[in-house]
Structure formats: C-alpha cells, structure tokens
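# Return a 3D structure for these sequence lines:
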Amino acid sequence: MSERIPVKDVTPVKIHQPAEQESADASRKRIYVRAVQGPLETFRRYFGFFFLALFVALPWIRYDGHQAILLDIGEQRFTIFALTLWPQDLTILAWIFIIGAFALFFVTTFAGRVWCGFLCPQTTWTYMYVWFEEKIEGSRHQRMKLDARPLDFDKFWRKSLKHLCWLIIALLTALTFVGYFTPIDSLFIDFFTLQNSFWVGLWVWFFAFCTYGNAGWMREIMCTHICPYARFQSVMFDKDTFTVTYDEGRGEKRGPRGRKVSREALAAEGVGDCIDCNLCVQVCPTGIDIRNGLQYECINCGACVDACNGVMDKMGYPKGLISYTTEHKMKGGHTHIVRPKLVGYAVVLMVMIAFLALDLFTRVPLDVDIIRDRNQLYRETNDGLVENVYTLKILNKSQQDARYILSVEGLEGHRLTGNREFLVHGGEVYVEPISVAIDPYKLESSIVEIHIKVQSLDDEEVSVVAPTKFLYR
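Just a heads-up that it's a prediction; the model follows:
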C-alpha cells in the first residue's frame, strides 16, 4: 500500500505554427465568401429571387375585396384567398404542418440538405447581404484588406453605406413579414407616419433586428449551431442520397502544377486532379472544406461544385471532381432512386395530403356554439310554462354573407322565442339570445336532450345540429 501511483504530465504542449498558418486560422473566425459563377449559382439566384419576389408580392394581392393572405391573430382568423380558417379548424393547420415536415423529409432523403442551400430564408438573405457587401467593399481579398487596415474615411463611408443598406433591407423585410399578420396597405403608411400601434411597431423592429443580425452578422452560425435541422439531417441520409461530394480517388494526391504538365504524367507520379487552389473553401458560405468529407455544416448549395468545375475547365480536366452524387455511385455502384425509405416517405406524404383534402372537402363553413344562461337553470313563465334561456354564437366561416334559419328538435310542443331567420356577414360571429319554453306536463324527465339546428337558406347542404340540455327541477 506504500507504493505510489506514477503521475504522468499531460500538460498540452503548444506547437508553434508559421505566421501564414496562424493568420489563415485567424481568418476563419470571419468567413469572407468569394463570388462564384456557374450554372448552379445561376439557378440558386433565380430560384431564390423567385421566392423572394413571391414573399414580397403575396401580402399585396387582393382577392374578392380583401387581402388575399392575412393571418390575423388578434381576430383569430386566417384568410388564405377563398379559405378562412378559425381556431375550430386547427386540424387543417396541423395537416399543413405535417405535410410540410414529411415533404422536407422526402426531399432530404433524396437530395440532401438542398432546402438549406436553395430555399431557406437564412441562405437567401445572407447571399443578398453578401452581394451588397461585394458591391460596396469589393471582392473577397479587398474586403479582407479593408478590415485589416486602420479606420480612415474610405473605410468609414464604405462600412456605413453597407450597414445602411443592410438596415433598409431588414426594415423592408420586417414590414413585409408583419404585413402577413396585419393589413399591409395601411401598415406602411402608419409605420412611416408614426401612426401604428405600439405592438405593431415593436414586432416590426424586432424582426428587423433579427434579419439584420442573422444575415449580416451571425450568418453561418445560424446554420451550424442554432438551426436544429443541421443536427438531425444525417438521420434521413442513406448511401443513395445525393450530396455534394469530393471524389477523393480522383483528386488525391492534391497539389499545384502548371497547365502544360500533362494529366497522364501527373497520374504516373501519383498526383490527382485537385490543384489545391482552395477555391472550394473560399466560396463556401459556412467555411468548410468539402475535401474532408461530408460534414453537417454543408448546406448543399453547390457553390464549391461551380468553383471546382471552373478550375477543371481552365486546366483542361473533366468536370465533376466535386459534384452532386451518392455514396454508392462514388464507390463504383449504382444509385437506387426507388428504395423503401424514400417510398415510405412518399406514401406517408400522399396519405397526409389525402387527409388534408378530405378535411377541406368535408368542412362545413358554419359553426354553432350554445351557451346556457348561468344565472338560473330554468324559470317558470306567467302562463305556467318552463323556460330555458340560451345564447347562440353562430360563426359564418365563409367569406360571403349567408342567411340561416333556426329550429329546435327533440322537444315536442315547445315554444321558441327569438329570431328564427337572420343574416350573418362573411367571417363574422352572430350572437342571438333565444328561449325555449314548454308545458312541464309534457316533459318525461327533468333533463331532456334537445338539438338546436341552424340551416343555411342559401345552401341546403350547409347545416349544423348542436346538442344541449333542457332542464327542469
């Protein structure tokens, strides 16, 4: 027991790095995205601009005299063209969210994280901010030099103009987004004339701050650390999922070379097609090196594919050193497009769409809520009848005015007091107090279940029968 346990010094030893490598590591703290040209980049831009234009235009579209898309949380009413959704239609919203989730699973299983690279608002707005950055501050190397030098007038006005453009975009984005939840035609006027309410102004500035911070400052941090999609996307991947992949067998061993050196001579010396230009790293919005293999930070935008194909063209090499391919294809096998996992997602997606269509098809544009008088269960009238008082709330869930007629079923010989026919405007709640009275000798028990029916006079198929109780003693 007197023997001592030997202690081993595990203090880490700092290995000195050359100044060039240290500066390279330090530069990775701030990613300077290099501009790239190519078919994928062109497609991504037009694809993003299309949905950006759609995002801006949709709240301005008018339909049947009202804003086509208005998600009015205060009024608890979602208007989507001819469809109006109320809290009672929560199942429809649930189906929509479920369909969106399974559509994302299906696309991810087939083509990887293309949602992030081509359609995600974070990516679209980040590239938009980078475009303004390039136009004002210059190319990647010019921006790096601008940030490294002391503050002078040239640097000051460039930085100020850039952030001003960013703030304008952020404010317009926030106003457009809030315009989906409040009438947008008056939103812009009220905001710029300082006539808007406190809460509307608060949400506009909140979303403007988020847009400015996310697209201008956080950028890749949103994709690599905050967005949960990056963490669970690999669960949906398989060996037949199309992802941005570097052909290691063809590219290694990498290294610079002259254009006049033949590819065959280099291959004889064990040198691959990769010239180690690092352009694939410089154009990556998340700053990763795709040559290190598939990484969760990769958003499948294809910028490295365009950059590498451009280099291959200049060198006279075949394209595709970096490409959208599958693990099976990379190992010399065949890609299986139709496979159980993908088919399973497709089947579930179709089933969910069918449920949504069924819910919409069977939806009755009418809702009736019955509230009993809470002051007393019943009362006796002067002519000896037993009377119950109810308050009806009739919701016209359509966008057109409708006429309804009221009747009571299950209580023979009753007397109904109140309006039997009434008009309810589209998207409004009509409140009607009624009373039902009957001779107590006609009651078989002290509690009788009755049904109040509201029938549309404009459409025979639209009716609601709501159950309630008639009480006596």
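# Please count neighbours and contacts with C-alpha atoms only from this point.
Will do.
# quick one, what contacts the residue nearest to L294 when sequence neighbours are not counted?
The shortest distance from L294 to any non-neighbouring residue, by Cα to Cα, 6 or more residues apart in numbering, is to T245 (6.9 Å). By Cα atoms under 8 Å, 6 or more residues apart in numbering, the residues touching T245 are I290, R291, G293, L294, I322, S323, Y324, T325, T326.
# Hmm, the first one is touching D247, no?
No: if you go by Cα atoms under 8 Å, I290 and D247 don't touch, sitting 10.0 Å apart.
# So for these two, which residues contact both of them?
Common contact partners of I290 and D247 (Cα under 8 Å, 6+ apart): none.
# I have a second one here; can you model it like the first so I can compare?
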Amino acid sequence: MQRPEIKKPDKGSGRGKNHIYVREAEGRVETTRRALGFVLMALFLILPWLTWNGEQAILLNLLDQRFRIFGMTLWPQDLTILAWIFMVAAFALFLVTTLFGRVWCGFTCPQTTWTFIFMWFERKIEGGRHQRMKLDERPMDADKFLRKSAKHTAWVLVALFTALTFVGYFTDIRTLFQEFFILQASAWATGSVLFFTFATYGNAGWMREIMCTHMCPYARFQSAMFDKDTFIVAYDVDRGEPRGPRKRKIDPKSEGLGDCVDCNLCVQVCPTGIDIRNGLQYECINCGACIDACDSVMEKMGYPKKLISFTTQRRLEGGKTKVFRFKSVGYGAALLVLTGLLVADIILRVPLEFDVIRDRASLYRENQEGWIENVYTLRVINKSQQAQEYSFSVSGVEDMQWYGPQSLVLEPESSEVVPVTIAIDPFFLETPIKEITFTIQSVDEERIRRRVRTNFIYQ
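Prediction:
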C-alpha cells in the first residue's frame, strides 16, 4: 500500500503559534526512558562529588591543563588517550545509529533528558496539554502570573543546579558550591555558571525541538548510517490505512478501514511535533512516545498492539531484518580495534614525563682537570597521583662525572627542572659529537622509567 500523502499538522497537533503542547505519554517505552534518564542523571550529579585518594575523583582542570579521572591524571602529553576516547565514542555512536537509529537522541541525549525534566515541571504547575493551551489563550491574571512565575522559577533553579554541577567537573565542586552562593567564586567560575544556566534554561525551556531539528548536526548526517535494517520508530501503513474514526465494537474491515483510528495522540505526545504516520522524518528522535500512545489506543479498541513500533523498513516490507551486515560489522570491528588501542595505551602508559635540554648558550667548556663539560636541563613531570622519588643516571661513555643532584622527590601532579653538568675525559671522545642516554627511574616502582637520548658535543 502506498504511503498516505503528507499533510501539514492541524491545530490539534499542538503547533498553534509554532508552539508544541506535548501530551504526557505513559507506557513501557516511557518507563524505560525515564529509568534510563534517572540513572544517567544520578551519575551526572554524583560523579563530581566522589573522591579518590583524598582528591576529587573526576576533575578536568583546564587552567592547569590536567584531567584527573579517578586514578589516572592526563596531561597535554597524553593527547593520544583523549583522541582514542573521542574516536571510540564516535564509532560507538555510529554503530548504535546503524543498528537502532536515533535511540541516543530519544533516551540518553542531555538535550532530551533536560527537556523532559522541564516538561515535567510544566505539567505539574500548569496542568495537562489542554489546560496549558487554555492557560496561554487567556489574558494575564493572578493565577496565570503565579503559574508562569512558578514554572520559570523552577526552570531557572534546575538550570542553575545543572550549571553548578557541570562547572564542578572543571573546578573543585565543594569549593564552588560554597563560594558561589556567598559571592566569593572567581570570575571564571561565576561567568561559566551563569552562562550554562542561561544555556540550559534556553535550550530545554524555550528552544527544545529547535535544537534537535535545526541546530544538532547529528540529525543531518544520521541518514548516511541508516539502511533498511536499521531499527526506527515506524508506522505500519499496510495495517493502519485507510485511517479513520469508528465505534469501538465495529469491525474496521467491514467499514473498509485500517486499525488507525486517527486520534492524533501519536502527534500530541511527540516532543518534536511530527506525525510518524507520514513516514521516516529527520525530526524523529526515536523516543518512542508515539508507541506508548498508540498501544494504549489499540488496547482500548481491542486491536493488536505495535501499529507503531520499533521496527525496520525491511520487516515492514515482509522481509527479515539483518543485524549482521557489512556496515554494522565494519563499525563494530573498528570500535573493537579502537577500544583495544585505548586500553593498551592506558595500560602501557607511564605516569612520568622526562625531557633533556642542552644548554645552547655554551656548546661545551673545559674544566680545571681538562675534562669536557656539557650542561643539561632535566625537566621531570610526575603525572601520577602519588609522590615519587626518582634517581638519574647517564650511559653511553665509559668514564664520566656527574655534577648536580642524582635523585629527586616530586609531589603528585607536579613538575621540576633539574640543572646538571656532565664531564667526560676527552680520551673517550673519538668524534666531535657523542651520543649519550639519560635514564630516570622511580625508586618505588620499577616499571616507571624513561630514557632520553641526546648529544654530548666536543669541538
């Protein structure tokens, strides 16, 4: 059967004055979405408050260029690990999109999660869909003013708490909460909190579906990962058409009708205001609200459920969905390889950075004993979260003298510069340039070791 002609939503769709009045959905999909949203929200709120070795467990310190993630501290020199993390996240998103469509948008995207939170406050304060429509139509009075004020106050408080928590990932969250409310926070922290408060309030309270349909790039390039075997929220045209109202006890086939009663509930519960019966649309975020709305109507009418369901185009055409196909296997293989590289990089990572810099002001000098001296600067960074004691050594020549400290104690996540002088008997310098190797070794952990090759210059 041909798809029905796409129609513009009428007033019942909730698009009056370009505003979508979303009806509350109840059902198994909505329950799952709420449970997942609750878990993710709890993680977001709890993680910055956790401690590890007496310090904030997750602290992305941009000012000091250090990212602390539980027992690991990432410095600018650890850019590869951050790159692997971003690539793993990207390919995981590609794989999930290929298999399940925009399920990320509907169930885990922060924009969706906060939008539904704001909508919950809106329903509790202003009432259901029809009550909100009537409230907006009537002139301003005391009741309307109080309800609107209460709603926007709740939105601002949620946005403020969200902003404080988010900024708490980048600065000490306990200090931030204390200093912000007594107006002692730094200009950077205060400005960031106010900015993200405004952004959250605007995105989840006012822009909502505009973020998903016009500003999010994911909605635009997702079609490149879709195929006939991608699970999407879809309407069964063959079963539902022709649509139309009817009495509950009448057999729809006797009236020449499909199972769709044209109640428009699937449109009213959609957070982006689309009609899923018009086919796949980029505005659909796969939240499944229309599934719950349609299933409730089918149950009341005594019809089978899943007129709207998570399904594939191939299944709707009577075929069998292929989960393992070239695209999904390719993304899966790439994800496994990248995950393996990320894990290997983390396991093999040495929490120590060691650089050797020759003194360029003077290539060499001769001391009173006739030995040739070169001056070096040893730069050491302790990238671990524990204090470390290191010892220095040099190799590559049979006889040499070391002037300067040969051991160093460094506090966690700190760095120090150590000037040293190496003197070599000219008898052992067969060429003007001699390659030597500096070694730094942790006294407590044998695996923490770095070697750096450099040149000793004579003549």
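# does the counterpart of the residue nearest to L294 of structure 1 in structure 2 sit in a helix, a strand or a coil?
Aligned counterpart of T245 of structure 1 in structure 2: A234 (TM-score structural alignment). A234 of structure 2 falls in the strand class when you classify it by DSSP: H, G, I helix; E, B strand; the rest coil.
# if we can go back for a sec, among the contacts of T245 of structure 1, name the buried ones.
I290, R291, I322, S323, Y324, T325, T326 (16 or more other Cα atoms under 10 Å).
# Pick the one among those closest to K135 of structure 1.
Within the buried ones among the contacts of T245 of structure 1, proximity to K135 of structure 1 (Cα to Cα) peaks at I290, which comes in at 27.3 Å.
# residue in structure 2 matching that closest one?
In structure 2, I290 of structure 1 lands on I276 (TM-score structural alignment).
# cool, W217 of structure 1 as well?
Aligned partner of W217 of structure 1 by TM-score structural alignment: W206.
# okay, now its match: neighbour count?
14 (other Cα atoms under 10 Å).
# Count the residues that sit near whatever residue of structure 1 lines up with N61 of structure 2.
The pairwise alignment with structure 1 assigns N61 of structure 2 to D72, based on TM-score structural alignment. A count of nearby residues for D72 of structure 1, using other Cα under 10 Å, gives 16.
# can you tell me which residues contact D72 of structure 1?
F78, T79, Y180, F181, T182.
# Ok, N203 of structure 2 next?
Counted by Cα under 8 Å, 6+ apart, N203 of structure 2 has contacts Q111, T115, M211.
# Can you tell me the SS state at the residue mapped onto T439 of structure 2 from structure 1?
Residue pairing (TM-score structural alignment): T439 of structure 2 is matched to K453 of structure 1. Taking three-state DSSP as the rule, one finds K453 of structure 1 in the strand state.
# Please report how far K453 of structure 1 lies from Q142 of structure 1.
Distance of K453 of structure 1 to Q142 of structure 1, computed by Cα to Cα, to the nearest Å: 74 Å.
# Looking at the two now, which is surrounded by more residues?
K453 (18 against 12).
# got the contact list for the closest residue to the more buried one other than its chain neighbours?
Spatially, and ignoring its direct neighbours in sequence, K453 of structure 1 is nearest to V465 (4.3 Å; Cα to Cα, 6+ apart). Neighbour list for V465 of structure 1: H451, I452, K453, V454 [criterion: Cα under 8 Å, 6+ apart].
# Can you get me a residue count around the equivalent of R62 of structure 1 over in structure 2?
Taking TM-score structural alignment, R62 of structure 1 has T51 as its aligned residue in structure 2. Number of residues near T51 of structure 2 (other Cα under 10 Å) recorded here: 12.
# got a list of what the residue lying closest to T51 of structure 2 once chain neighbours are set aside touches?
Distances taken as Cα to Cα, 6+ apart put A57 closest to T51 of structure 2, at 4.5 Å, once the chain neighbours are dropped. A57 of structure 2 sits next to L47, P48, W49, L50, T51, R68, I69, F70, G71 when contact means Cα under 8 Å, 6+ apart.
# Show me those that map onto helices.
Assignment to helices by DSSP state H places none of the contacts of A57 of structure 2 there.
# Can you add distance to F428 of structure 2 and give the residues you listed back as CSV?
What follows is the contacts of A57 of structure 2, written out as CSV (distance: Cα to Cα, whole Å):
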residue, distance to F428 of structure 2
L47, 59
P48, 57
W49, 59
L50, 57
T51, 54
R68, 47
I69, 48
F70, 49
G71, 46
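# Buried subset of those, written for PyMOL?
Of the contacts of A57 of structure 2, the buried ones can be selected in PyMOL as follows, counting by 16+ other Cα under 10 Å:
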select buried, resi 47+48+49+68+70
